[in-house]
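Sequence and predicted structure, then a few things I'm wondering about:
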Amino acid sequence: MINEVVGFVNNILWGDGKVLIVMLLLAGIWFTVRLKFIQLLDFKHMFSLLKNSNKADKQGISSFQALCTSLSARVGTGNLAGVAVAISLGGAGAVFWMWVIALLGMATGYAESLLGQAYKIKDSDGQFRGGPAYYIKQGLKNSWFAVLFALCLFFGYGFVFSAVQANTISDALNNSYQIPTFYSGLVIMVVAGLIVVGGLRAIAKFAEWVVPFMGIAYVLVALVITIINIEFLPGVLYQIVTSAFGLQEAGAGAFAAAIQNGIQRGLYSNEAGSGSVPQAAAAASPHPNHPASQGYIQMLGVFLDTMVLCTATAFIILLGTDTSIGEMEGIRLTQSAMEMHMGGVGADFVAAAIGFFAFTSVVANYAYGESNLHMFKLDNKLGRTFFTSGYLIMILWGAMASLPTVWAMADMALGLMTVVNVIAIVLLTPTIVSITKDYRDKRKANVDITFDHKKCDMQGDIEEKEIWTGKLES
């Protein structure tokens, strides 16, 4: 019965209904136009903000830590297993549509992260918290819609998504070393529990060290493989483009499959528009101390996740294995491709990579769910204990569950979150445009960039106005 319900909802969101595909494409186009092609015209500026991104205060984590935390959640099964699923079901053309949704999603990611900062609050420990539930409640003055999002996020990031990551880790280890999935799940559960017990700051510090290391190492390996097979690269690029528009022998069916799987897996990987990343964005004390600056930082996260890391996996697969499979293939397709490039050590490398990638997602997912406990007045010892227990149990369950079942539940949770969030950020467009204009005007005038909510045309009302003093506490 559960499988039937999940299948019915996913068919509306992703399948015949294609609700989310249309919503995300339109939202990406909408914010690209309304923000004046911000992802292209301000492309260099988002990199320049990394210069002072390691500064923080006692109330929030640094912008770099927020970026690494969001990348911890983004960079996981979507980059290795998700790309493989997209290619196996949608062909090489799915990669092109992953690029499209990422490019458009950069503007959407900017918008939602800006809102996360603008409407952030302080929790019972005096630390910054925020996200869609908070900007829906304050900006749109709609408590029930805010609660609906928070519940979807609890279900998705608090429980199901960590099960997906654990499933991929255990499957990779079982495939390479025949380790029983139960034991893999048990180890993942214990290690994750030791990290998340330290709260958001412990998770952010963990992400700050692990994410850059694993990301750079993976890209370097993919770059070497691409250079070794450089004579085949033009053919792969041609295959990606022609398959994306159904110009090869499969025709219209391949075209539809490429769009659906490319966008679906692209969203699952970069999470733009889903409402997840604003949780990390809101926790930061940004430099400059302005909501837009964290919007730029998180826009960079979308670019790094899909345009860099997902592309690396796509090239590894398309340069190394037959992709005309026609059935769902996860991490094992990526492992098979890597074995063709690197021999027996290839599967070992992918197993290690997915271990790092997916485990950081497991940890970051906890931070997202925990950020919404304040909405229900559960940011206390009892509330955190209950939430943590459910989170850890789902990790163990996910490690032993079947691949299609886990992915289907993840798709449903992500889809429901995205519907609520996209509606909210589109309704809050006047606030996004106003705050962005304030930032751009100050940057153009070369004056100190600080945020004064009274000088921006913001919808609703900010709950804790004293947060925006223009200065960071030491």
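Noted; the coordinates are in hand. What you see is a predicted model, and the numbers here were worked out from it, not measured in a lab.

Please make it C-alpha for all contacts and neighbour counts, starting now.
OK.

any chance you could map the helices in the stretch 1-150 of the chain?
2-13, 19-34, 38-41, 43-48, 63-74, 77, 83-90, 93-118, 132-139, 143-153 (DSSP state H, counting those that start in this stretch).

contacting residues around the shortest one?
Contact partners of helix 77, identified using C-alpha atoms under 8 Å, 6 or more residues apart in numbering, comprise 164-165, 168, 269, 331, 354, 357-358.

the strands in the stretch 101-250 of the chain, which residues?
Ranges of strands in the stretch 101-250 of the chain, per DSSP state E, counting those that start in this stretch, are 121-122, 128-129.

closest one to residue 76 among these?
Among those, the nearest to residue 76 by C-alpha to C-alpha is strand 128-129 (23.6 Å).

picking up where we left off before, can you list the helices of the stretch 1-150 of the chain in JSON lines and add distance to residue 255 and mean neighbour count?
Shown next, in JSON lines, are these (distance: least, C-alpha to C-alpha, whole Å; neighbours: other C-alpha atoms under 10 Å):
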{"stretch": "helix 2-13", "distance to residue 255": "18", "mean neighbour count": "15"}
{"stretch": "helix 19-34", "distance to residue 255": "14", "mean neighbour count": "19"}
{"stretch": "helix 38-41", "distance to residue 255": "27", "mean neighbour count": "16"}
{"stretch": "helix 43-48", "distance to residue 255": "30", "mean neighbour count": "14"}
{"stretch": "helix 63-74", "distance to residue 255": "26", "mean neighbour count": "30"}
{"stretch": "helix 77", "distance to residue 255": "24", "mean neighbour count": "29"}
{"stretch": "helix 83-90", "distance to residue 255": "8", "mean neighbour count": "28"}
{"stretch": "helix 93-118", "distance to residue 255": "8", "mean neighbour count": "29"}
{"stretch": "helix 132-139", "distance to residue 255": "34", "mean neighbour count": "28"}
{"stretch": "helix 143-153", "distance to residue 255": "31", "mean neighbour count": "20"}
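
so which of those helices gets nearest residue 410?
That would be, of these and by C-alpha to C-alpha, helix 2-13, which comes in at 9.6 Å.

Next, the angle helix 19-34 makes with that closest one.
Angle, helix 2-13 to helix 19-34, by axes from the mean of the first three to the mean of the last three C-alpha atoms, to 10 degrees: 40 degrees.

Check the offset of helix 2-13 from the chain's centre.
Distance of helix 2-13 from the chain centroid (C-alpha atoms, centre = their mean, to the nearest Å) equals 22 Å.

buried ones in the top helix by length along the chain?
Identified as the longest helix of the chain according to DSSP state H is helix 199-228. Under the neighbour-count criterion of 16 or more other C-alpha atoms under 10 Å, helix 199-228 has 200-201, 203-208, 211, 214-215, 218-219, 222-223, 225-226 buried.

Between the strands of the stretch 101-250 of the chain, which one is closest to residue 345.
strand 128-129 (42.7 Å).

who touches that closest one?
Strand 128-129 has contacts (C-alpha under 8 Å, 6+ apart) with 59-60, 120-123, 279, 282-284, 371-372.

Try it again at 7 Å.
For strand 128-129, contacts defined as C-alpha atoms under 7 Å, 6 or more residues apart in numbering pick out 59-60, 120-123, 279, 282-283, 371.

Put this next to the previous one:
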Amino acid sequence: MAQINGIIDWANGLFWGYILIYGLLAVGLYFTIRLGFIQFAHFREMWRCVTSSGVTDRDGISPFQALTVSLASRVGTGNIAGVAVALTLGGPGAIFWMWMVALVGMATAYAESTLAQLYKSHGPDGMYRGGPAAYIARGLGAPWLAAIFSVALILSFGLIFNAVQANSIAEAAAAPIEALLVQWDLVAPATGDEIGAYVAAKIVIGIAVALLSGIIIFGGIPQIARVAEFVVPIMAGLYLLAAIIALVLNIERVPGILSGIVLNAFGLQETVGGVAGGVIAAAMNGIKRGLFSNEAGMGSAPNIAAVATPAPHHPSSQGFVQALGVFIDTILVCTATAVMILLADVMPSEELTGVNLTQAALGDHFGGLGQVFVAVAIFFFAFTSIIGNYSYAENAIVHLGGGRGGIVALRLAVMAMVVWGASQAVTTVFNFADASMGLMATINLIAIVLLSGTVATVTRDYLAKRKVGEEPFFRISQYPDIAPGVNREIWS
């Protein structure tokens, strides 16, 4: 195990210390420039593509459902705990660098999701399927590389990250469940057997979450989309509302907090809101937190983007939708966490960080109700991440030819990992997931850069039609150079 851990740590150091920390930013800047700063120039188009009704198609889900499923995966416990850690280690300037990563990441998200739409096909169940594995296999003609990508995605998003999310839920709810188990005489009182009672409570939570997850994921992606469409807007809306209330209650301090974030990012102001951090610490922690949170370039969200029926009927439409997902995740939700912490009279420290820091901040704003709210938010953020992550892995299973049997096996494995993750310390296996995600992200970044000419061609087609007042409708026959690998029936 020591040798295995050493190899995993080396891989993570390579991926996250060198390749991805610079690669994701470089690719984001590349697409920002090549596509004419599309995330800024056409920001309104993102909202139009989400709200357009379009033509219904039973083979896919709606643009809004695709957005909410991707947000279900993106908006997880990292938006609560991860932002607090970034503030503790990097200071308020880390938030500025999170913003910068998100703004360039929107262009990357646009590119990968546009490709996912373009190269989608009908799966064995008739539903649209696709994602990075599809454009790697058919766009680049590298099915072997697509298979490696799919395996890495299943291991990280399908299995291990779901164990981590279940662990977050169990950690947040274990104490009250333990008290109930003792009260009902189901476990021994805490008289030297505290660990046993605590673990029993976490196992109960894991089983409950697994059963609830199973009810949803056994309904397939359409069922996941319906749940996400209902839960995610409420979940994110209430969280943003809490941040707005905190802003209003402390409105006189807001200008100082915002200016402090910017100044601290460049070392012009060392402290603000009780947090301190150097320029390098602010940049590195903000960039890493931003990359982990919005997932732009990771190759995850394109898996659900491919399942959508776009409105208008054009690959770029889903590119705009998923670019908006990056904006909502980081610029809105992560910023909400940061602002609530910075406006609170709490002092980040080695002891008070992560979820505890966010709970303390909301406790300062809203009293005991605030701490309860954080616990509830953790449950919904983590639970929706489980079902969102599963939807990505299901696409990968279909690409590998798993069929109905493979999908059922994946669903059972996800439920088992939820129970296991709730009761175990998942540090080592989480490191393995980071390495696996680093591999898939590296493969995906190479693929979308090699296919960037296709992205540019499709984007020009969309924008040219919008410019003359025409509803964008993509016809592959107009672009024979990119026809190989594209399903002509879908885009005829």
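Okay, I see it. What you see is a predicted model, and the numbers here were worked out from it, not measured in a lab.

Of the strands of the stretch 101-250 of the first structure, which stretch is the most buried?
With neighbours taken as mean count of other C-alpha atoms under 10 Å, the strands of the stretch 101-250 of the first structure reach their highest mean count in strand 128-129, at a mean of 26.

ok now that strand, how far from the chain's centre?
That offset, for strand 128-129 of the first structure, works out to 19 Å (C-alpha atoms, centre = their mean).

And stretch 309-318 of the first structure, by the same measure?
18 Å.

in the second structure, what residues pair with it?
The aligned range for stretch 309-318 of the first structure in the second structure is 333-342, by TM-score structural alignment.

do stretch 433-444 of the first structure as well
Per TM-score structural alignment, the counterpart of stretch 433-444 of the first structure in the second structure is residues 456-467.

The matching stretch vs the first structure - mean distance after superposition?
Taking mean C-alpha distance after the TM-score superposition for the first structure, the mean distance separating stretch 456-467 of the second structure from the aligned residues in the first structure is 0.6 Å.

can you put the strands of the stretch 101-250 of the first structure in JSON lines and add distance to residue 467 of the first structure?
Formatted as JSON lines, these follow (distance: least, C-alpha to C-alpha, whole Å):
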{"stretch": "strand 121-122", "distance to residue 467 of the first structure": "8"}
{"stretch": "strand 128-129", "distance to residue 467 of the first structure": "9"}
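
Out of these, which is closest to residue 265 of the first structure?
strand 128-129 (28.0 Å).

thinking again about what came up before, for residue 10 of the first structure, state which of the contacts of helix 77 of the first structure is nearest.
Nearest to residue 10 of the first structure among the contacts of helix 77 of the first structure, with distances taken as C-alpha to C-alpha, is residue 164, at 16.4 Å.

returning to that earlier point: could you pull out the buried residues of the match of stretch 433-444 of the first structure?
Along stretch 456-467 of the second structure, these residues count as buried under the neighbour rule (16+ other C-alpha under 10 Å): 456, 458-459, 461-463.

Check stretch 364-380 of the second structure too.
Those would be 364-366, 370-380, for stretch 364-380 of the second structure by 16+ other C-alpha under 10 Å.

other SSEs contacting the helix or strand hosting residue 180 of the second structure?
Per DSSP states H and E: residue 180 of the second structure is located in helix 161-183. For helix 161-183 of the second structure, the elements it packs on are helix 194-217, helix 368-399, helix 403-423, judged by 3 or more C-alpha pairs under 7 Å, 6 or more residues apart in numbering; DSSP states H and E.

related to what we said a few turns ago, Throw the contacts of helix 77 of the first structure into TSV and include distance to residue 86 of the first structure, thanks.
Converted to TSV, the contacts of helix 77 of the first structure look like this (distance: C-alpha to C-alpha, whole Å):
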residue	distance to residue 86 of the first structure
164	16
165	17
168	15
269	11
331	11
354	17
357	18
358	18
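
Who are the contact partners of residue 101 of the first structure?
Contact analysis of residue 101 of the first structure by C-alpha under 7 Å, 6+ apart lists 25, 263, 266.

Roughly how far does the first one sit from residue 273 of the first structure?
With distances defined as C-alpha to C-alpha, to the nearest Å, the gap from residue 25 of the first structure to residue 273 of the first structure amounts to 10 Å.

Likewise for the last one?
According to C-alpha to C-alpha, residue 266 of the first structure and residue 273 of the first structure sit 11 Å apart.

likewise residue 131 of the first structure?
Distance from residue 131 of the first structure to residue 273 of the first structure, by C-alpha to C-alpha: 12 Å.

One more: residue 398 of the first structure?
25 Å.

if you count what's nearby, which of those two comes out ahead?
The neighbour comparison of residue 398 of the first structure against residue 273 (other C-alpha atoms under 10 Å) goes to residue 273, with 31 against 27.

ok, whatever residue of the first structure lines up with residue 213 of the second structure to residue 384 of the first structure distance?
Aligned against the first structure by TM-score structural alignment, residue 213 of the second structure finds its counterpart in residue 192. Distance of residue 192 of the first structure to residue 384 of the first structure, given as C-alpha to C-alpha: 15 Å.

In terms of packing, which of the two has more residues around it?
residue 192 (21 against 15).

If we ignore the residues flanking it in sequence, what's nearest the more buried one?
Nearest non-adjacent residue to residue 192 of the first structure, counting by C-alpha to C-alpha, 6 or more residues apart in numbering: residue 363, 6.0 Å away.

Quick check: the aligned residue for the one you found in the second structure?
For residue 363 of the first structure, the residue aligned by TM-score structural alignment is residue 387.

burial of its match, as a residue count?
Residue 387 of the second structure: 27 surrounding residues under other C-alpha under 10 Å.

mind checking how far it is from residue 162 of the second structure?
In this structure, residue 387 of the second structure and residue 162 of the second structure are 9 Å apart, going by C-alpha to C-alpha.

cool, and residue 401 of the second structure?
Per C-alpha to C-alpha, residue 401 of the second structure is found 23 Å from residue 162 of the second structure.

and if you look at residue 368 of the second structure?
Residue 368 of the second structure is 29 Å from residue 162 of the second structure, by C-alpha to C-alpha.

what comes up buried for stretch 253-264 of the first structure?
The neighbour-count check on stretch 253-264 of the first structure (16+ other C-alpha under 10 Å) flags 254-264 as buried.

could you dump those to TSV with secondary structure and distance to residue 8 of the first structure?
Listed next are these as TSV, based on DSSP: H, G, I helix; E, B strand; the rest coil; distance: C-alpha to C-alpha, whole Å:
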residue	secondary structure	distance to residue 8 of the first structure
254	helix	23
255	helix	23
256	helix	20
257	helix	19
258	helix	21
259	helix	20
260	helix	17
261	helix	18
262	helix	21
263	helix	19
264	helix	16
